[in-house]
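Peer 1: Quick one, what's the 3D model for this:
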Amino acid sequence: MGRPKSKRTFYKSYNALSRKQKWLRRQNTLRQNDFQSDEDSTSTKTIQNIHMSAIGSNPSESPSTSVNTQAHNETDFCNVLPAAELSSDSDQASEESFNSDHVYSCQEEGLVEKRAEHIPFHSNTDPDITKIIRSWALNEVNVPKTSVSRLLKGLHAIHTKLPMSFNTLLPRPDLQYKSMIHGKYVHFRNWMSSLKDLLYNTFNHISGTVQYSLVINIDGLPLFQHSPDFKMYPILCTIYKVKSRPICIGIFSTEKSTCREMPDPEVLLKDFLNDIQRLHSHPISCDNLKFQMAGKGIFVCDAPARSSLKKIKSHCAYNSCERCTVTGVYDDYSHHVCLLGHGSFRTNEDFVSHTHENHHTGISVLADFGVDMIQCFVLDYMHLCCLGVTKRLLSWWKGVKRQYTAKLSSSSISIINERIEIYKDYIPVEFNRKMRNLSELPYWKASELRLFLLYTGAVLLKCKNTISIKRYRHLKSLFIAMRILLSSSSNETSLHLCSKLLYDFVSKCTTIYGKGFVTYNVHSLVHLVDDYKNYGSLDLVNCFVFESYLGLLKKYVKSGYKPLQQVSYYAFHSNENILSMTHSKFAGLNKGAAAGIIEGGITLPGFSNAVHFRKFRLYSDCIIYANSVANSTIQFNGTIAKVFDIILHGTNVLFIIKKYRNVTTLFKKPVPSSAVGVFNVDCLSDSYQVINASGKICKCIILPYKKGFVAMEIIHSIE
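Peer 2: The predicted model follows:
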């Protein structure tokens, strides 16, 4: 051992360190005094620029200029364009071109959205900066709380009503956590007030009694990839036909890996069913409106969650079909239970009386509550068609899981991967993800599979040396049927055709891929038409919006210490700020660096004083860009055209377009492709035409095919 240090050496080093600390303190004090004189003159200007940037304004504007603000999902706070910022070649054109009482909007079919009666170009109302920052802090879960607190302290010099810290902006709620069998449950008492705010915000333009239905989702959420200790089961809901962020009703979390299954529905749903009963007995009232709940709810879940809630056999069992009494057979080659053929249809009366005992595992509390156990449980097309059937098809073509009979050659897979890379430049902004090549197929998300099923697959696989004609015709039946089921204007004739195509697709799976291919998901395709007859387009009742919300919940878990408390903190404040986090966007010309006025543009006779714009919001989740490769193609009155410029002339928003001269069908059998909004186009016209943007216009995705393009109407909504 070395010689111990003497006390003299210890005190000497201590005194030296103490002097250094004192010197550092004196230097910090001097710096603060030096900057104190400049702080008063610069802080106001700096913070003002931060504020104007946060709400999407131009820092060069005068502070008195204010705009109406709608919060954007990615901190892009789009503002309605003020008249003061519009410029043209003459003052007379400026006076005539902007009218604050004019509306530029296009109606969207299928969804009920909050729309203003008029969209002004100028407003003297200050935006609520507290709501903007609160919504931003909830959305940007990766921003540290300390950064939000520093921003609030800086902005407090201008807005004295702003909170000073993150904990004041989003205070920690007082929640009660109840212990259950193998975990804990928290029930949010504020979800009904959030429902009231959302209903009133949507229907405040009418009076009387409004009937509404709730779309309910329960799904498992694994929190950590390499740890099975925690799994959550949030109970979420939205309003049927109202586009909004889900409301969180309650969350159950397991605590140990010994049991990660959903608890008994009678225990899990006790508080929720009491609230539903209260909504029926005491309807929500606000001003001159009365909101009456219709039915007991529409349950949109995946197959394992449905089997737990309904107390029926799982999707791997012999009697697993929820709509008919078909009995499955075991396939030794694929090691799956295959549901071949069709049985008699199940009814709610048969379900309640347990007519088919082999289908049940117990008595469901929802059946006793009065829920229709057949019609009120929707077969979610996200899990059934995208993650189920489409991914199964691609997996068999790729030759995974020993299914080599349907495997494509390596050259065919290479051609498909090349086409996928080419199509990436043609995917519009309305799509969350672009497809990856087939080598990453196990990691494809549901949105990528939806893109392949509804849009790119029918064009990509029509190219030579990809798949056989027999397989392509087989896939085409599913492609046509799903586009019919996601359309909002399908009639009885088209639904009859859709049902015939789905039956044909399922029956031919046995001859093309073998009976091992016809599992629960493939068989259940034939029952999707029933859901369309009950609830309309399948785009109104699916899990895409709920899965997006679950992703946000998962991001809010920072560590393994009390994950339920971390998630419930976010879910509670998400309910409290449901209106600001719903991000309803109005159709029209929006302000911003990427959407403002552009110089130049196309000048036509009679429109010399028009103002040119880069983009126009056709409706809430659809944006048209001028002269863009992927975002300029539109369809109106059976015509396909490309938008080259967007102008504001007087009080009208106009599109300067060129039509495609050669418009044909991509295929003619079993029905022409034009019947499902798919066209083969080529050769733009030489002359420009002007159309009004307020007409019935829909955006298209355009994909290269041979010497021309294939244009398809975008039929899904954006989450």
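Peer 1: For the rest of this, base every contact and every neighbour count on C-alpha atoms.
Peer 2: Fine.
Peer 1: was I right about residue 681 contacting residue 659?
Peer 2: No. If you go by CA atoms under 8 Å, residue 681 and residue 659 don't touch, sitting 9.8 Å apart.
Peer 1: what's the neighbour count on residue 414?
Peer 2: 14 (other CA atoms under 10 Å).
Peer 1: which stretches of the stretch 501-650 of the chain form helices?
Peer 2: 520-523, 528-535, 544-555, 563-576, 578-582 (DSSP state H, counting those that start in this stretch).
Peer 1: most neighbours per residue, which of the ones you listed?
Peer 2: For the helices of the stretch 501-650 of the chain, average neighbour numbers computed from mean count of other CA atoms under 10 Å are highest in helix 520-523, which has a mean of 24.
Peer 1: Residue 475 falls within a helix, correct?
Peer 2: Yes. According to DSSP: H, G, I helix; E, B strand; the rest coil, residue 475 belongs to a helix.
Peer 1: Another for comparison:
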Amino acid sequence: MFNHLFQKLTSVVRNYHNFRLQLNIDGLPIFKSSGLQFWPILGMLQEYSRKPVLIALYCGNSKPQSLSEYLKDLVCELKSLSTGFVVNGKTFFLTVCSVICDAPARAFIKGIKSHNGYSGCDKCVQSGIYINNRMTFPELNARVRTDVSFSNAEDEDHHVQPSPFCETSIAMVSGFPHDYMHLVCLGVVRRLLDLWMGTCGKLNYRISSRQVSFISGKLLALRSYIPSEFARRPRALDERLRWKATELKQVYQNFMLLSVSIYILASPTYCLLLNDFANTLLRSFVKHFGELYGQGFLVYNIHGLTHLSDDVKVHGHLDLISGFPFENYLKKIKRMVRKPSSPLQQVIRRISELDSTSLKDEETWNTHKKLKMLHSDGPVPQGFTGAVSQFKELSIDEFVINTAERDRCVKMKNKILLVQNIIVFEGEVYIVCKEYRHIAKFFDYPIDSTELGICFVSDLSPNLMSLKLDTNVQKCV
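Peer 2: Alright, predicted model coming up:
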């Protein structure tokens, strides 16, 4: 199945002239017993849409056998749209800014050696070393690959077959950034947990069952304080094999070099400002990782951390090049299949019913505010006379402020506040709150946490205050 990109673009050409398209390609098992799987191609317009759309969908008992046949229609249309297309007398252009894949899909789409091959790193030129049945990449300063060197196939051992994407304007090295959902959350963090608690780690760095129980208790105690924007709340460590990427994303704080560097690279504020510092931290992490756990664990995911900051320099912070929105959409596609027979047709019908092929205005990045849960039980500070409307919840873009425990801590006007009420007075929204009067650093290695806006607060003032809603309000945990 192939849905034409042109049909999707015509609904938004009124406001945009140059489109930056992000593609996602990955395999998706449908029914484990049957062996059937999808290979969808998803797209998302940067700076316009937060919801992916389905461009193409392959269904079979294995991944597509012919790469050229699989990508033929997409490549043909990308080449046509990149040279310009005319709608209502105006010319528009489409550029693919990035392609998001996990390691196996990236190797398949680019026509290169797999991540467990000797020339498997698609960011630098180094020959891997096979240790304890694992392919490792211990070198930290290997010569980097470039878009030009890839096009010229200078490293013959790296290439398996020509990729149809080479016929387009897609940058075959810089245009394929590492996805930190797979690389860090499901890769590095899961590996750390296995080393600390599994049977593959050495006894000198494995934690005891008592320590596991203690940490699990702390994680479970945090459940009521985790904001609603997190897809999942903490679970006990003995359930770690069932943890999803969003849960593993929260655990990396235990290892500070990794934690701080990923925090910096995931931050729109710090990702470029402190990019070189984050790169230094990640390289130190990889070096120390090999010394602590053994060179045999310096596999593709661990090595990939050394290239993460370069991807951020090209594409922006990590959440702009992550697989999270695409994984959420893949889950929806899988749910559209209700029986083993004719899975492709089922998805086509469901998508047609939901009209998900069109880009709606509500998917834009426009700021909006929604007030919910009208009530009348206060508190309302003195000074507000006349008609005052009270609400328990305020939605701003993609986060929620609520008077409930998990969603009531915010930062506004350089103050850390605990929300007590949300009121509307004379058409303006006010936050009724109490201020934390003591702010201290949360950690000091490898950097003072307050320099990153991470702090420990205490001493909540008993006095109510009201602040007009600021456009720079931030949600806190």
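Peer 1: could you pull out the helices for the stretch 51-200 of structure 2?
Peer 2: 67-82, 103-110, 147-151, 180, 189-197.
Peer 1: mean offset of the third one relative to structure 1 (after superposition)
Peer 2: Meaning helix 147-151 of structure 2. After superposition onto structure 1, helix 147-151 of structure 2 lies on average 1.4 Å away from the residues it aligns with, using mean CA distance after the TM-score superposition for structure 1.
Peer 1: which residues are in contact with both of residue 681 and residue 659 of structure 1?
Peer 2: Common contact partners of residue 681 of structure 1 and residue 659 (CA atoms under 8 Å, 6 or more residues apart in numbering): residue 640.
Peer 1: Ok, which of the helices of the stretch 501-650 of structure 1 comes nearest residue 298 of structure 1?
Peer 2: Closest approach to residue 298 of structure 1 among the helices of the stretch 501-650 of structure 1 (CA to CA): helix 528-535, 9.4 Å.
Peer 1: what span of structure 2 lines up against the closest one?
Peer 2: Counting by TM-score structural alignment, helix 528-535 of structure 1 falls onto residues 308-315 of structure 2.
Peer 1: and what of stretch 500-515 of structure 1?
Peer 2: Using TM-score structural alignment, stretch 500-515 of structure 1 pairs with 280-295 in structure 2.
Peer 1: again, but for stretch 27-43 of structure 1
Peer 2: Under TM-score structural alignment, there's no match for stretch 27-43 of structure 1.
Peer 1: centre of the chain versus that stretch, how much separation?
Peer 2: 47 Å (CA atoms, centre = their mean, to the nearest Å).
Peer 1: swap in stretch 257-269 of structure 2?
Peer 2: For stretch 257-269 of structure 2, the distance to the chain centre is 13 Å (CA atoms, centre = their mean).
Peer 1: So which bits of it are buried?
Peer 2: Buried positions in stretch 257-269 of structure 2, judged by neighbour count with 16 or more other CA atoms under 10 Å: 257, 258, 259, 260, 261, 262, 263, 264, 265, 266, 267.
Peer 1: quick one: terminal-to-terminal distance for stretch 436-456 of structure 2?
Peer 2: One end of stretch 436-456 of structure 2 sits 10 Å from the other (CA to CA, to the nearest Å).
Peer 1: Same check on stretch 80-97 of structure 1?
Peer 2: Termini of stretch 80-97 of structure 1 sit 15 Å apart (CA to CA).
Peer 1: once the structures are aligned, where does that stretch end up in structure 2?
Peer 2: Using TM-score structural alignment, stretch 80-97 of structure 1 pairs with nothing in structure 2.
Peer 1: ranges for the strands of the stretch 201-350 of structure 2?
Peer 2: Under the criterion DSSP state E, counting those that start in this stretch, the stretch 201-350 of structure 2 contains no strands.
Peer 1: What separation do you get for the residue nearest to the spatial centre of structure 2 and residue 293 of structure 2?
Peer 2: Centrality entry for structure 2: nearest residue to the mean C-alpha point is residue 322, 3.4 Å, by CA atoms, centre = their mean. Distance, residue 322 of structure 2 to residue 293 of structure 2, by CA to CA: 28 Å.
Peer 1: And residue 169 of structure 2, by the same measure?
Peer 2: 41 Å.
Peer 1: Which of these two has more residues huddled nearby?
Peer 2: residue 293 (18 against 14).
Peer 1: Provide a list of residues in contact with the more buried one.
Peer 2: Residue 293 of structure 2 neighbours (CA under 8 Å, 6+ apart): 195, 201, 202.
Peer 1: which residue lines up with residue 225 of structure 1 in structure 2?
Peer 2: Residue 225 of structure 1 maps onto residue 32 in structure 2, by TM-score structural alignment.
Peer 1: er, residue 630 of structure 1 actually
Peer 2: So, by TM-score structural alignment, residue 630 of structure 1 is matched to residue 406.
Peer 1: what about the residue mapped onto residue 603 of structure 1 from structure 2, neighbour count?
Peer 2: Residue 603 of structure 1 maps onto residue 380 in structure 2, with residues paired by TM-score structural alignment. Around residue 380 of structure 2 there are 21 other residues, counting by other CA under 10 Å.
Peer 1: if we can go back for a sec, how far does the match of stretch 500-515 of structure 1 sit from the chain's center?
Peer 2: Using CA atoms, centre = their mean, the offset of stretch 280-295 of structure 2 from its chain centre is 24 Å.
Peer 1: for it, which positions count as buried?
Peer 2: Quick answer for stretch 280-295 of structure 2 (16+ other CA under 10 Å): 281, 282, 283, 285, 286, 287, 289, 290, 293, 295.
Peer 1: so how much does the longest strand along structure 2 differ from structure 1 once superposed?
Peer 2: Ranked by residue count and defined by DSSP state E, the top strand of structure 2 is strand 428-441. Superposing on structure 1 and averaging over aligned pairs (mean CA distance after the TM-score superposition for structure 1), strand 428-441 of structure 2 comes out at 0.8 Å.
Peer 1: Where in structure 1 does the helix or strand just after that strand fall?
Peer 2: Using DSSP states H and E, the helix or strand that follows strand 428-441 of structure 2 towards the C-terminus is strand 455-460. Strand 455-460 of structure 2 corresponds to residues 679-684 in structure 1, going by TM-score structural alignment.
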